[in-house]
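J.: Attaching a predicted model along with its sequence, questions to come.
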Amino acid sequence: MLPLERQKGLLEFLKQNHASTVSDLAAHFQVHEATIRRDLTTLEKKGLMKRTHGGVMLEEVHSEPSFQVRESVQYEEKERIGNRAAELIEDGDNIILDSGTTTLHIAKSIKNKKNLTVVTNDINIAATLRFSKSIKVIVTGGVLFHESYMLNGMITDETLSTVNIQKAFLGTPAFHHEKGLTHFDEYLVSAKRGMIRAAKRIIVTADHTKIGRVSIHSVADINKIDDLVIGKELEEADIKRLQNTDIQLHLA
């Protein structure tokens, strides 16, 4: 087995088992422990997992890059996701667009829709839709995050508690087939939960690098999510795991 194939297998093994020891991994892949250690060093440098005392575990999401960096990462995939998600939106719908670089592409893809109402906590999204005369934009208000133009906090939560929405499109840094939707920042969880409570249909939009990852704070159980719109780069093993849930999967 080539090193790249084995490293891919290691990640798949950890996604299913969450943690392991070097000796167990060596036995599973029928290689020397030294070979496994080299593979683990490579994966750790890529930020895909982390070493523990005597073992290894799948890396949890503790933060994410700046908005400017995220805006350019997986750009073409996010653009496809935005286009595919827009196909789920019909003229006359009222929707929520969560703040994020992927949901921003949804806004770019719906500018010609008719009679939409868009509720958002993202100034970038509101600005993108400012010339769309047939789209009513409701900005939640809240505390401005200057780096990303996201709005959050008590005022955001209060606005979300007053609306009844057909479809909510949420972004996330981490999505897992068992743990569901999670986030590393407790301050951002409340608004996402408010969006979920406000909407009949919950649609998560994420590039494939977010799948199989877990962060500290739970936002929503897997059974709360109706749809997942994701890039076609998603690995076959992840597709199969998600197909075993009740989520409708849309590959862009």
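T.: Yep, that arrived.

J.: Going by C-alpha atoms from here, please, whenever you check contacts or count neighbours.
T.: Fine.

J.: so where do the helices sit in this protein?
T.: 3-17, 22-29, 33-45, 67-72, 75-86, 101-109, 123-128, 154-160, 186-198, 236-243 (DSSP state H).

J.: In the fourth one, which residues are buried?
T.: Okay, so that is helix 67-72. Residues residue 71 are the ones in helix 67-72 that count as buried (16 or more other C-alpha atoms under 10 Å).

J.: what's the spacing between it and its chain's center?
T.: Mean C-alpha position of helix 67-72 versus that of the full chain (C-alpha atoms, centre = their mean, to the nearest Å) differs by 15 Å.

J.: how about the helices of the chain in CSV, adding distance to residue 205?
T.: CSV is the format used below for those (distance: least, C-alpha to C-alpha, whole Å):
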stretch, distance to residue 205
helix 3-17, 20
helix 22-29, 33
helix 33-45, 26
helix 67-72, 14
helix 75-86, 7
helix 101-109, 7
helix 123-128, 15
helix 154-160, 19
helix 186-198, 13
helix 236-243, 14
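
J.: Highest mean neighbour count out of the ones you listed?
T.: Across these, averaging neighbours per residue (mean count of other C-alpha atoms under 10 Å) puts helix 101-109 on top, at a mean of 23.

J.: And it, what does it pack against?
T.: Judged by 3 or more C-alpha pairs under 8 Å, 6 or more residues apart in numbering; DSSP states H and E, the packing partners of helix 101-109 are helix 67-72, helix 75-86, helix 123-128, strand 199-206.

J.: Run the angle between that helix and strand 199-206 for me.
T.: 110 degrees (axes from the mean of the first three to the mean of the last three C-alpha atoms, to 10 degrees).

J.: contact partners of stretch 116-128?
T.: By C-alpha atoms under 8 Å, 6 or more residues apart in numbering, the list of residues contacting stretch 116-128 from outside reads 91-100, 104, 107-108, 134-142, 149-152, 156.

J.: before we go on, here's another structure to hold up against the first:
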Amino acid sequence: MTRLRKRDRQEQILLELRQHPHVRTSDLALRFGVSTETVRRDVEALSGKGLLRRAYGGAAAAPMGAQPPFGERDLARIDERARIGRSAAELVRPGEVLMIDAGSTTHQLALGLAERGRDLTILTNSLAVATALGRNKTFHIVLCPGDFMGPEAAVYGPETLDFLGRYNANRAFIGSSGLTAKGITDANLAAVAVKRTMIRQARGTFLLVDHSKFDVELVATVEPLSMLQGVVTDMQPPFLLREALHRANVRIKLA
């Protein structure tokens, strides 16, 4: 039997939890042909990313309303998210007006734009995004007002939404914690409202997600797939999700 790589094992664990609320470490170890300690390390890694929760004897599905703070997310899957950020930056042309929401992958976009972009006006609710963009002296950066949420290093609330509603943009770039055939999903309800507003105010919206977000359903659906112009990601989505994106005329850009 060919042993699965670590990433493949972890994806199989998450797939199993989409079908069953709890999985046992011993059962997974037998299936994968590895030690229970190896599976425990996989579970620990996935738990640290907020993708599941550890349970007695195994793992359980993560609550729909929970996600790790920005600082933890920003350290996970850095290589994949950096590729996505650079690939998304290639879509931007000099002189455009952008809206960029708060998130670990949009932070990587900001780093990519700072290296290659010119003469952009960018509105964001993220301190991390604004700081990264500030490295480029040709940018006009507009930081939204609002209520500061420390774990997200960003501002949210009625003032943020009202402020964004006064502006228009060529493109919005947003992240999310999940993407299903139903649409974009997220656990942070304050962030959901910001994403919806940015989508409404932009001529086109690109979603930036790595493959771990595929088929992850969380507490809120931000918008249906039809509201997206494209998805920038590191791997082809699973067949059913890919077909749903095609039906909605959503471009898939692989990093």
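T.: Done, it's in. Just so it is clear, the model here is predicted, and its values are computed rather than measured.

J.: still on that earlier bit, among the helices of structure 1, which is nearest residue 221 of structure 1?
T.: Among those, the nearest to residue 221 of structure 1 by C-alpha to C-alpha is helix 186-198 (10.8 Å).

J.: equivalent range in structure 2 for that closest one?
T.: On structure 2, the counterpart of helix 186-198 of structure 1 by TM-score structural alignment is residues 189-201.

J.: Residues in contact with the matching stretch: which ones?
T.: With contact meaning C-alpha under 8 Å, 6+ apart, stretch 189-201 of structure 2 is reached by 99-102, 156-157, 160-161, 164-165, 167-169, 172, 174, 186, 205, 220, 222-223, 227.

J.: who's in contact with residue 234 of structure 1?
T.: Residue 234 of structure 1 neighbours (C-alpha under 8 Å, 6+ apart): residue 208.

J.: returning to that earlier point: what about the match of helix 186-198 of structure 1, distance to the chain center?
T.: On the basis of C-alpha atoms, centre = their mean, stretch 189-201 of structure 2 sits 14 Å off its chain's mean C-alpha point.

J.: State the distance from the closest residue to residue 112 of structure 2 other than its chain neighbours to residue 97 of structure 2.
T.: Leaving aside its chain neighbours, residue 112 of structure 2 sits nearest to residue 86 (4.9 Å; criterion: C-alpha to C-alpha, 6 or more residues apart in numbering). Relative to residue 97 of structure 2, residue 86 of structure 2 is positioned 18 Å away (C-alpha to C-alpha, to the nearest Å).

J.: again, but for residue 62 of structure 2
T.: 37 Å.

J.: can you pull the contacts of the aligned partner of residue 95 of structure 2 in structure 1?
T.: Per TM-score structural alignment, the equivalent position to residue 95 of structure 2 in structure 1 is residue 92. Residue 92 of structure 1 sits next to 114-117 when contact means C-alpha under 8 Å, 6+ apart.

J.: Most neighbours among the residues you listed, which one?
T.: With neighbours taken as other C-alpha atoms under 10 Å, the top of these is residue 116, carrying 22 neighbours.

J.: Skipping adjacent residues, who's closest to the alignment partner in structure 2 of residue 136 of structure 1 in space?
T.: Aligned counterpart of residue 136 of structure 1 in structure 2: residue 140 (TM-score structural alignment). Of all residues not flanking residue 140 of structure 2 in the chain, residue 121 sits nearest, at 4.7 Å (C-alpha to C-alpha, 6+ apart).

J.: what do you get for residue 210 of structure 1?
T.: Once flanking residues are discounted, residue 210 of structure 1 sits nearest to residue 174: 4.9 Å by C-alpha to C-alpha, 6+ apart.

J.: Could you measure from the one you found over to residue 214 of structure 1?
T.: Applying C-alpha to C-alpha to residue 174 of structure 1 and residue 214 of structure 1 gives a distance of 5 Å.

J.: again with residue 118 of structure 1
T.: Counting by C-alpha to C-alpha, the gap from residue 118 of structure 1 to residue 214 of structure 1 is 29 Å.

J.: Next: residue 207 of structure 1.
T.: Applying C-alpha to C-alpha to residue 207 of structure 1 and residue 214 of structure 1 gives a distance of 15 Å.

J.: Figure out the length between the terminal residues of stretch 206-217 of structure 1.
T.: 18 Å.

J.: Buried residues, it. List them.
T.: Buried, per 16+ other C-alpha under 10 Å, within stretch 206-217 of structure 1: 206-215.

J.: What's residue 221 of structure 2 aligned with over in structure 1?
T.: Match for residue 221 of structure 2 (TM-score structural alignment): residue 218.

J.: What count of nearby residues applies to its match?
T.: 16.

J.: for the one 3 residues further on, same thing?
T.: Using other C-alpha under 10 Å as the criterion, residue 221 of structure 1 is surrounded by 14 other residues.

J.: quick one, what contacts the closest residue to it other than its chain neighbours?
T.: In space, and not counting its chain neighbours, residue 221 of structure 1 is closest to residue 180: 4.8 Å by C-alpha to C-alpha, 6+ apart. The contact partners of residue 180 of structure 1, taken as C-alpha under 8 Å, 6+ apart, are 218-223.

J.: Can you list which of those are found in strands?
T.: 218-220 (DSSP state E).

J.: Turn those into a markdown table, including distance to residue 73 of structure 1.
T.: What follows is these, written out as a markdown table (distance: C-alpha to C-alpha, whole Å):
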| residue | distance to residue 73 of structure 1 |
| --- | --- |
| 218 | 25 |
| 219 | 24 |
| 220 | 25 |
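
J.: Relative to residue 45 of structure 1, which of those is nearest.
T.: Distances from residue 45 of structure 1 to these, taken by C-alpha to C-alpha, are shortest for residue 218, at 26.6 Å.

J.: Who are the contact partners of the closest residue to the closest one other than its chain neighbours?
T.: Counting by C-alpha to C-alpha, 6+ apart, residue 218 of structure 1 lies nearest to residue 182, which is 4.5 Å off, once chain neighbours are set aside. Going by C-alpha under 8 Å, 6+ apart, residue 182 of structure 1 touches 172-175, 214-220.

J.: and if we set it to 7 Å?
T.: Counting by C-alpha atoms under 7 Å, 6 or more residues apart in numbering, residue 182 of structure 1 touches 174-175, 214-219.

J.: From residue 133 of structure 1, how far off is it?
T.: Going from residue 182 of structure 1 to residue 133 of structure 1 by C-alpha to C-alpha gives 35 Å.
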